[in-house]
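Q: Prediction below, plus the sequence it came from.
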Amino acid sequence: MKRNERFLMKQSGLQLKIHSLYEYDETAQSFMTQFKYQEDWLLAGCFRKEVRQLLQLHKSKAVIVPIPQAERSKHFFNQTEALLNETKMSYEPILMTNSAKRQARKTRINRLTATDEFECIRTCSRTQALLFDDVCTTGATLYRARRCLLKQGIEVIGACVLFRVKK
């Protein structure tokens, strides 16, 4: 278990299984820069098959980790929604964050100690959910999203991400 996850698990008292397709290396970083920040939404289809297979393993409806509302109004699309739309699998956009900025703009310490929270903006149709996000660096965002869903009585069976930092 990674140091960040041990810290987050100690804080929350619960472990979250995080499954990733690929390591977040220089190639992945270049891909995400073009996809996410240069808004090359056609790249969402690059991992269609792999994301679909990963999500099908868990047989639960995915809940996407949202981008901050301020960021959403500036950008053409939400990258996690775009990735899932390509799979043709259903998901539920039930979370909203009050964070003022994207996680990518925060330091490791800021991510781990952030107090920004998620809120449920609608009810989930299931009692179990699988979190889905594009990149996992510390896991803090996933743990906070999980905490919000648990407060709503939704069991989070794990999280799936496209890329994950290996440390």
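A: All right, it came through fine.
Q: can we go C-alpha only for contacts and neighbour counts from here?
A: Fine.
Q: give the contact list for R3.
A: Applying Cα atoms under 8 Å, 6 or more residues apart in numbering to R3 gives no contacts.
Q: Use this one as the comparison:
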Amino acid sequence: MWAKHPNYSDVLISNHSIYEYNDSLKELIKRFKYNGDYALAGCFRQELIEHIKLYKKSIIIPLPVSSLRLKERGFNQTEALLECAGISYENLLKRIDTEISQAKKQKAARHKGENPFQTEKVLNGENILLIDDLYTTGTTIRRAASVLKKSGAGEVRSLTIGR
């Protein structure tokens, strides 16, 4: 499932989601992400490996979670997906702690507020592949892409498990 939006062209080339977000995927992600069933990352292993092969010359960057979310969950779900698949990645982004997670916000509220991402890395035109579990409104991924573009990234694309 490819998503391209006219406003993405300045920061995000495209997003590819492996699966459509339906009730089954919703339950699986909930069990994995919120109930701590870390082993469920293996469900996505083969598809993730196959899709990432298409981006050979890109730096793989998982979307970070805030330190509050990391403490609550005990793991970053996106890093868990990559680790389970044996995919190397770089942590070039840091997420600033916010009181309310994106998942708990209404659509309009997701678009408001400050960009929660930062990077200290200066890039020199490298292509980036952002990885996240879900693509909802695209705000999170576009904000991360914006920070990387300002830091000197070349093309930024994203790959998510569901949309």
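A: Structure's in. What do you need? What you are looking at is a predicted structure, and each value in this text was computed from that prediction instead of being measured.
Q: TM-score for this pair?
A: TM-score for the superposed chains, counting by TM-score structural alignment, normalised by the length of structure 2: 0.88, backed by 160 aligned residues with a Cα RMSD of 2.3 Å.
Q: Grab the longest helix from structure 2 for me.
A: The residue-count maximum for a helix in structure 2 (DSSP state H) belongs to helix 139-150.
Q: So what's the gap between that one and the chain middle?
A: Centroid displacement of helix 139-150 of structure 2 relative to its chain, using Cα atoms, centre = their mean, to the nearest Å, is 10 Å.
Q: And the residue nearest the centre of structure 1?
A: For structure 1, D133 is the residue whose C-alpha lies nearest the centre (Cα atoms, centre = their mean; 2.3 Å).
Q: Surely that residue is in a strand?
A: Yes. Residue assignment for D133 of structure 1, taken from DSSP: H, G, I helix; E, B strand; the rest coil, places it within a strand.
Q: Quick check: nearest residue in space to it, chain neighbours excluded?
A: Ranked by Cα to Cα, 6 or more residues apart in numbering and with sequence neighbours excluded, the top spatial neighbour of D133 of structure 1 is V161, at 4.9 Å.
Q: cool, and V135 of structure 1?
A: Leaving aside its chain neighbours, V135 of structure 1 sits nearest to F163 (4.7 Å; criterion: Cα to Cα, 6+ apart).
Q: Contact partners for the one you found?
A: S20, L21, Y22, E23, Y24, A28, D134, V135, C136.
Q: Measure the mean distance from the longest helix of structure 2 to structure 1 post-superposition.
A: When structure 1 is overlaid, helix 139-150 of structure 2 sits 0.5 Å from its aligned residues on average, using mean Cα distance after the TM-score superposition for structure 1.
Q: which residues of structure 1 does that helix align to?
A: Equivalent residues of helix 139-150 of structure 2 are located at 140-151 in structure 1, counting by TM-score structural alignment.
Q: Which of the residues in that stretch are classified as buried?
A: Of the residues in stretch 140-151 of structure 1, those scored as buried under the neighbour-count criterion (16 or more other Cα atoms under 10 Å) are A140, T141, L142, Y143, R144, A145, R146, R147, C148, L149.
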